[in-house]
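**Q** Starting from these lines, generate the structure:
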Amino acid sequence: MPLPFLTADRAFDTDDIALPFDDHDQWRRPYRPGPWRVGLAALALLLASFVLLAAVVIAAAGGTGGALLTFGFAALIIGAALRSLRTGVWVSKAGLRHVAFFTTKTMPWRQTSAVRTAQQPVRWLGLPRTVQGQALVVVRHGGEPAALLTDHNADFLSRVEAFDRAADTVEAWHAEYAGAGAAR
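**A** Have a look, this model is predicted:
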């Protein structure tokens, strides 16, 4: 079963074209999820398999209420693992989408004035500890800059080249469609 949210298209590995897709209307993540994110999701799914096994044992023992509660807990773990794999930045012709664990914010390209890379303190793996690093920052018209990606998050920790490639790709999408939106 293909899981399109796990991999970006192979075009990012082979071509130097910034917008290598034929269908720009479809939302795409311009990078692959990093090993930290995938590893944590795999561990969560492993835990869910043990919880599901426990639910089957509880159901076989005749505790239907406990089994249902345990099945529900396993479903919650599986849902959290899949949602964590979907988090990140997605781009399309319509705009820029920042998917967090609990929220999703979509910004049309015409509302953005700049997308750039900046040196600033960034959170390490999303934890409260900050380190000096790079962030891909989006600036809205008349608004504060907001960091979309950092080189110390779960997708790009120890993958500087991948961060640079993803930042360049998002900047290229901005240059293509923010300029086109302003010309219309």
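**Q** switch to C-alpha atoms for all contacts and neighbour counts from now on
**A** OK.
**Q** Need the distance between the two termini of stretch 83-97.
**A** Stretch 83-97 has its terminal residues 15 Å apart, counting by C-alpha to C-alpha, to the nearest Å.
**Q** Before we compare anything, build this one as well:
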Amino acid sequence: MSLPFLASDGAQDEALPYAARDTWMRTYRPGPLRVAVAAMALVFVAYLLVAAGIMGIAGNTHGAGTCLTITVLLVVCALRLLRVGFWVSGRGLRQVGLFYTVTVPWDRVGSVRTAQQPVKVLGLPRTVMGQALVVTRSNGDQLRPLLTDHNADFWHRTEAFDQAADAIEAWAAALR
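**A** Alright, predicted model coming up:
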């Protein structure tokens, strides 16, 4: 099933299908682990909404308000979790994390390359040797290595990581 709002299914033959547009797109699909965590959070949200309704009917407005607040926070976190990753457009490169977003225009991108280096496993403190997409700004600063072969999008899917990294590198080479 194609979900064009989540990622590009663009054929590899077309160099940069959306380069003329200024819309942000991800060159890869969110990984199954990331989608599963977001789905489980939304299932928990359904239970919290039922609990908030029961508490509201019972007259416990403080408890219902607390459940609704937690519900809103979980929905925002689940949606944000699905947006985490690298996004590209004709304007630049955008790195979206859970709590931050960094946008670098193409004229300020120094280099985009894949490097063998220690990477975090699923964002946890444990590190192993793996591949990471390293983005260096023209002033020499590096962005956090968000796209790795051990993150939630590419866990045990090295071929998908290679395709995503190559696509982002192609965008950078064409638009820098």
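**Q** Now compute the TM-score of the two chains, please.
**A** The TM-score (TM-score structural alignment, normalised by the length of structure 2) is 0.92; 174 aligned residues with a C-alpha RMSD of 1.7 Å.
**Q** ok, how many other residues are close to V84 of structure 2?
**A** Neighbourhood size, V84 of structure 2 [other C-alpha atoms under 10 Å]: 22.
**Q** Which residue in structure 1 aligns with it?
**A** For V84 of structure 2, the aligned residue in structure 1 is T87 (criterion: TM-score structural alignment).
**Q** ok, its match - contacts?
**A** Contacts for T87 of structure 1 were tallied using C-alpha atoms under 8 Å, 6 or more residues apart in numbering; they are 98-101.
**Q** Quick one: buried ones out of these?
**A** Those of the contacts of T87 of structure 1 that meet the buried threshold are 98-99, by 16 or more other C-alpha atoms under 10 Å.
**Q** For the contacts of T87 of structure 1, please prepare a markdown table with the additional fields secondary structure and distance to T64 of structure 1.
**A** Listed next are the contacts of T87 of structure 1 as a markdown table, based on DSSP: H, G, I helix; E, B strand; the rest coil; distance: C-alpha to C-alpha, whole Å:
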| residue | secondary structure | distance to T64 of structure 1 |
| --- | --- | --- |
| H98 | strand | 40 |
| V99 | strand | 37 |
| A100 | coil | 35 |
| F101 | coil | 31 |
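**Q** mind listing the helices for structure 2?
**A** 32-58, 61-83, 158-175 (DSSP state H).
**Q** Give me the mean deviation of the second one from structure 1.
**A** Between helix 61-83 of structure 2 and the corresponding residues of structure 1, superposition yields a mean separation of 1.0 Å, by mean C-alpha distance after the TM-score superposition for structure 1.
**Q** and that helix with helix 32-58, angle?
**A** Per axes from the mean of the first three to the mean of the last three C-alpha atoms, to 10 degrees, the angle that helix 61-83 of structure 2 makes with helix 32-58 is 160 degrees.
**Q** Report the buried residues of helix 61-83 of structure 2.
**A** Neighbour-count burial for helix 61-83 of structure 2 [16+ other C-alpha under 10 Å]: 63-64, 67-68, 71, 74-75, 77-79, 81-83.
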